[in-house]
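S.K.: Okay, predicted coordinates and the sequence, questions at the end:
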Amino acid sequence: MKKIDSIPTSKMDRVAKLVTTGVKVGGNYLKYYGEKVVNPGLTKDKLHEENATDIYDGLKELKGSALKVAQMLSMEKNLLPQSYVEKFSLSQFSVPPLSAPLVRKTFKNYFNEYPEDLFDEFSPNSINAASIGQVHKAKKGGKNLAVKIQYPGIRESISSDIAMVKPIAIRMFNLQGTSDEYFQEVENKLTEETDYKLELAQSESIRIDCEPIEKLLFPKYYPQWSSDNIITMDWMEGIHLSEYCATETNQKKRNIVGQTLWNFYMFQIHQLKKFHADPHPGNFLVDAEDNLIAIDFGCMKEIPESFYTPYFEISAPETLQNVNLFNAKLYELEILKESDTPQEIAYFTNLFHELLSVFTKPIHQANFDFSDQSFSNEIAQLSEKFSNDKTLRKMNGNRGSKHFIYVNRTFFGLYSLLFDLKAKISINDFQKYLK
């Protein structure tokens, strides 16, 4: 894989790269429509494939929050054409790494020492690279270690990246009025992900809190070999969850991993009220004993009680069956507003009732089979319906608490992983860990 010797960090350089990518995508559309004149039956498959490649190639050079967007979109299997999902999935744990000289220089800037001076052994070639940083294998005092090094300039580029994306998102989602709190929420989380001292503290806290959960492992972290931009932890033997899903044929083992994953998230959400908000395959390993290994706690989301209570109350069967109670919870969650017109109230009440009636099916049962294709199809059909809904496009999309962004993202990501595992889950099993 080609290695990167530099990353665009200035706003001008990053805008230039996005403009170049946009020109390529525009060219793909022109070529497609030209070919369609000659061949009216031409599908958009090739167009999607070429656009996905060009967009991903541009984002992977920018890294940081730009590539993080691709990573988040790769989990939205029902919202994007398959070619985008496949290409953007590479951002989860396999992107072009920094070259060895740049790694050495970056490490020295962060730690005031070269890696070979700090560790007994240090591999200059990364084991895997993602959106914020890349991981190298090292050894110290006989311990095998994983050393995560943050890409240079990533933290400084977040605000300008968000500023570039904001006007596009406002137009796409029709965010009328103030939507600053949504963008601030995303920017805050991205900034937290670049604070490796915070990530180290969060990782240790989660490791201790979740220790009772069976079949769940965490690496140990080493503050003495870590800094604001470097994290050193135990090297954990295992394969990424996506590889496990592709190679493990024993459904009983897949169920065990799926149950551990479910228990891990439900325990965090309902006991800790703070959870790992980045559920994609690159953040989980599975070892030879089918233990789930959780890594990378840069993105953690805390749920205030004022959101937690109505969020789970609105999805309860008795609420879904009570029009007045359901309507009251919509106001509590800021989905409906006092300024809404009768048309908006009726439309969004129906929309969220339909959405929640499908999305909450797993938690309303004692056991749920995520290999059930009908459930996945229902979600896909809803996604397609809403994406083609012309009325929705005209409605003010600026609604709902800012906490929805990462809470919903986490549930969508968790469901996606469980779909991949085709796991059969005991929904309330996590309750045995609650205090």
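M.R.: Sure thing, it's come through. These figures come from a predicted structure and were not determined experimentally. Residues are numbered from 1 along each chain as shown.
S.K.: C-alpha only now, for contacts and for neighbours.
M.R.: OK.
S.K.: hang on, isn't Ala66 packed against Asp161?
M.R.: Yes: between Ala66 and Asp161 there is a contact under CA atoms under 8 Å: 6.8 Å.
S.K.: neighbour count winner among those two?
M.R.: Ala66 (25 against 18; other CA atoms under 10 Å).
S.K.: got the contact list for the more buried one?
M.R.: Going by CA atoms under 8 Å, 6 or more residues apart in numbering, Ala66 touches 59, 161.
S.K.: Mind checking what secondary structure it has?
M.R.: Under the three-state scheme (DSSP: H, G, I helix; E, B strand; the rest coil), Ala66 adopts helix.
S.K.: need the contact list for Val95.
M.R.: 60, 128-131.
S.K.: separation between it and Lys68?
M.R.: 12 Å (CA to CA, to the nearest Å).
S.K.: Now list whatever residues contact both of the two.
M.R.: In terms of CA under 8 Å, 6+ apart, Val95 and Lys68 are both contacted by the residues Ser131.
S.K.: so Val147 touches Thr232, yeah?
M.R.: Yes: counting by CA under 8 Å, Thr232 is a contact partner of Val147 at 4.5 Å.
S.K.: For the stretch 1-150 of the chain, just list every one of the strands.
M.R.: 121-122, 128-129, 133-140, 143-150 (DSSP state E, counting those that start in this stretch).
S.K.: how about those strands, which one is nearest Leu241?
M.R.: strand 128-129 (14.1 Å; CA to CA).
S.K.: which outside residues touch that closest one?
M.R.: 93-97, 134-136.
S.K.: Give me the neighbour count for the closest residue to Lys143 other than its chain neighbours.
M.R.: Closest residue to Lys143 apart from its sequence neighbours, by CA to CA, 6 or more residues apart in numbering: Asp234 at 7.5 Å. When neighbours are counted by other CA under 10 Å, Asp234 registers 18.
S.K.: ok, structure two:
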Amino acid sequence: MKLLRLAKIIYVTLRFGLEEFILGHERFRWLRPLVMVALFWRPLDEPRAVRLRQALEALGPIFVKFGQVLSTRRDLIPADIADELARLQDRVPPFAPEIALAAIEKAYGKPAGEVFAEFDPVPVASASVAQVHFARLKDGREAAVKILRPAIAHVIAHDVALLYAGASLVESLWEDGKRLRPREVVAEFEKHLEDELDLMREAANGSQLRRNFQDSDLLLVPEIYWDWCHTSVMVMERMAGTPISQVDALRAQGIDIPKLAREGVTIFFTQVFRDGFFHADMHPGNILVSPDGRYIALDFGIMSTLTDSDKNYLAQNFLAFFKRDYKRVALAHIESGWAPPQTRVDEFEAAIRAVCEPIFDRPLKEISFGRFLLRLFQTSRRFGVVIQPQLVMLQKTFLNIEGLGRQLDPDLDLWQTALPFLDRWMNEQLGWRGLIRTIKTEAPQWGTLLPQLPRLVHRALSHAGDSEVQQLREELRARDARERRWMMVIAVLLALVLLGQLLPWLSLLLPESY
């Protein structure tokens, strides 16, 4: 089956003329006449951007997601391709209405007419994994119903298998392969794809995000209607808003676009550093803007989490980076184990400075993040920096946020917008407020743990398999045995001495005949 899927990928690539993107390179132009003769049979009437979008749609959800990410990077790809790939965000060809109705009947055991007061079989949005229909519940509430695409898990499984095969080739054939840890990256991507295929899990993600921003004046999250949720169907509150990609429409409504861009950065850093739980698929198709100028988050299939250690490490790096403290950035990489311990701090610091200095104090429109990322990659390769798979989704989301900010306000200063938030967050975490909050949080656990500490230590020592602990236990037993022997000897000697002192008195008490 893998070979059949690989054959399809090759066929689609040739069918839509995607080899054009490779043959356009100077090294391969000599192959163009040969390819044109060999593939004379295919019609290529559409522009290259349309053909690329059609090819990604034909190849399935993983490739569509790749196109979604690319669509936000107008600094990396030509405008015609970015405009066309933007159609992948919520205008993937939908599946037939009868399939949607059949999916609802299978999930609930009864037809849509008995589940909802009204159900529109024509979808309002269609994405790579699912599509959305509007409905009205029996109690009158307006709802949005998300339905998984049929047999989508089967297609994704084959694509992920091919990604693993490609990752193995990268590791074995490329000198940087093991450092990049491609198989771990694919595993991280696979985990998030599996989460996206379970709509009950997506509903739980949405509920958590709504709770995190319950009283926020920056972000709105729809309510999940749990009584109507299923692994293949999710029902939530219907939200009214304007797609964030329609900047002219937002401006006509009186929305402050620069303020909207700044608040998007704040929302991102709040999710990452305050909550450690963030929306990892924030392309424009998943975001609306309410009439009062607040963000509306949709589609919670791909969320990601960070541990406290990850958050602290990232915050220190971001803060040092924004303050141009490149030595601190270098030390953080070495202390965390991302860079080898023998790395020379001064050399690493100088290399990071050479990459980062050119992009500071510039608005987004003047920064080539493509060139910046390329130089950053070259630097990491030179110093043996290990790629962290658990942060792949964060890196992807950061690119989405940066692309969205560029689309909203090219004059946005990303660094100055983020710095006050990080300063405040670090003060709260490391200052006296953070200490008090930690004590309040941990006090109940300490109160429970302290009385149990002797028993827990004894249990740990009793069950420890560590050789040093085992050796210590044996030494303690031997010492105890020696001490017991000496105590016995001393006790016997004391007893003899005492008996010698008592014998004269005992002789007076005993009868003469005895």
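M.R.: Ah, there it is. Not measured: the values here are computed from a predicted model.
S.K.: hmm, back to that, need the contacts of Val95 of structure 1 in CSV with distance to Lys422 of structure 1, can you?
M.R.: Below are the contacts of Val95 of structure 1 laid out as CSV (distance: CA to CA, whole Å):
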residue, distance to Lys422 of structure 1
Lys60, 30
Asn128, 26
Ala129, 27
Ala130, 26
Ser131, 27
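S.K.: Let's see if you can find the most crowded of those residues.
M.R.: Most surrounded of the contacts of Val95 of structure 1: other CA under 10 Å gives Ser131, at 27 neighbours.
S.K.: Which residue in structure 2 aligns with that one?
M.R.: For Ser131 of structure 1, the aligned position in structure 2 is occupied by Ser128, per TM-score structural alignment.
S.K.: Identify the residues contacting the residue lying closest to that match once chain neighbours are set aside.
M.R.: Distance criterion CA to CA, 6+ apart; nearest residue to Ser128 of structure 2, sequence neighbours excluded, is Pro61 at 4.6 Å. Residues in contact with Pro61 of structure 2 (CA under 8 Å, 6+ apart) are 128-129, 156.
S.K.: do Pro258 of structure 2 as well
M.R.: Counting by CA under 8 Å, 6+ apart, Pro258 of structure 2 has contacts 408-409, 412.
S.K.: Check Asp372 of structure 1 too.
M.R.: Listed by CA under 8 Å, 6+ apart, the contact set of Asp372 of structure 1 reads Lys422.
S.K.: Identify the single longest helix in structure 2, thanks.
M.R.: Counting residues, the longest helix in structure 2 under DSSP state H turns out to be helix 467-509.
S.K.: What residues in structure 1 pair up with it?
M.R.: The counterpart of helix 467-509 of structure 2 in structure 1, using TM-score structural alignment, is absent.
S.K.: Once you drop chain neighbours, what's closest to the alignment partner in structure 1 of Leu52 of structure 2?
M.R.: Aligned by TM-score structural alignment, Leu52 of structure 2 pairs with Ile55 of structure 1. In this structure, Ile55 of structure 1 finds its nearest non-sequential neighbour in Thr21, 6.1 Å apart by CA to CA, 6+ apart.
S.K.: corresponding residue for that neighbour in structure 2?
M.R.: By TM-score structural alignment, Thr21 of structure 1 lines up with Val12.
S.K.: measure that match to Leu374 of structure 2 for me?
M.R.: 29 Å.
S.K.: Between these two, point out the one with more neighbours.
M.R.: Legend: neighbour count by other CA under 10 Å for Val12 of structure 2 and Leu374, higher for Val12 (18 against 12).
S.K.: can I assume that one is in contact with Gln54?
M.R.: No: counting by CA under 8 Å, Gln54 is not a contact partner of Val12 of structure 2; they are 9.4 Å apart.
S.K.: For Gly285 of structure 2, state which of the contacts of Pro61 of structure 2 is nearest.
M.R.: Nearest to Gly285 of structure 2 out of the contacts of Pro61 of structure 2 is Ser128 (CA to CA; 11.6 Å).
S.K.: so that closest one touches Gly67, yeah?
M.R.: No: between Ser128 of structure 2 and Gly67 there is no contact under CA under 8 Å: 10.6 Å.
S.K.: Please enumerate the shared neighbours of these two.
M.R.: Contacts common to Ser128 of structure 2 and Gly67, judged by CA under 8 Å, 6+ apart, are Leu88.
S.K.: Trace Leu453 of structure 2 over to structure 1, please.
M.R.: That one, Leu453 of structure 2, aligns with nothing by TM-score structural alignment.
S.K.: Now for Leu453 of structure 2: which residues touch it?
M.R.: Leu453 of structure 2 neighbours (CA under 8 Å, 6+ apart): none.
S.K.: which position in structure 2 aligns with Asn408 of structure 1?
M.R.: Under the alignment (TM-score structural alignment), Asn408 of structure 1 pairs with Gln395 of structure 2.
S.K.: in whichever strand or helix holds its match, what counts as buried?
M.R.: According to DSSP states H and E, Gln395 of structure 2 maps onto helix 392-408. By 16 or more other CA atoms under 10 Å, the buried positions in helix 392-408 of structure 2 come out as 392-394, 397-408.
S.K.: now, which of these sits nearest Leu76 of structure 2?
M.R.: Gly403 (10.1 Å).
S.K.: In this structure the closest one contacts Gln68, no?
M.R.: No: shown here, Gly403 of structure 2 and Gln68 do not form a contact pair, counting by CA under 8 Å, at 11.3 Å.
S.K.: Can you pull the residues that touch both of those two?
M.R.: Counting by CA under 8 Å, 6+ apart, nothing touches both Gly403 of structure 2 and Gln68.
S.K.: residues in structure 2 aligned with stretch 153-161 of structure 1?
M.R.: The counterpart of stretch 153-161 of structure 1 in structure 2, using TM-score structural alignment, spans residues 151-159.
S.K.: Surely Phe119 of structure 1 touches Gly142?
M.R.: No: in this structure Phe119 of structure 1 lies outside contact range of Gly142 using CA under 8 Å: 10.4 Å.
S.K.: Between the two, tell me which one has more neighbours.
M.R.: Applying other CA under 10 Å to Phe119 of structure 1 and Gly142 shows that Phe119 carries more neighbours, namely 14 against 9.
S.K.: Give the equivalent position in structure 2 for that one.
M.R.: In structure 2, Phe119 of structure 1 lines up with Phe116, judged by TM-score structural alignment.
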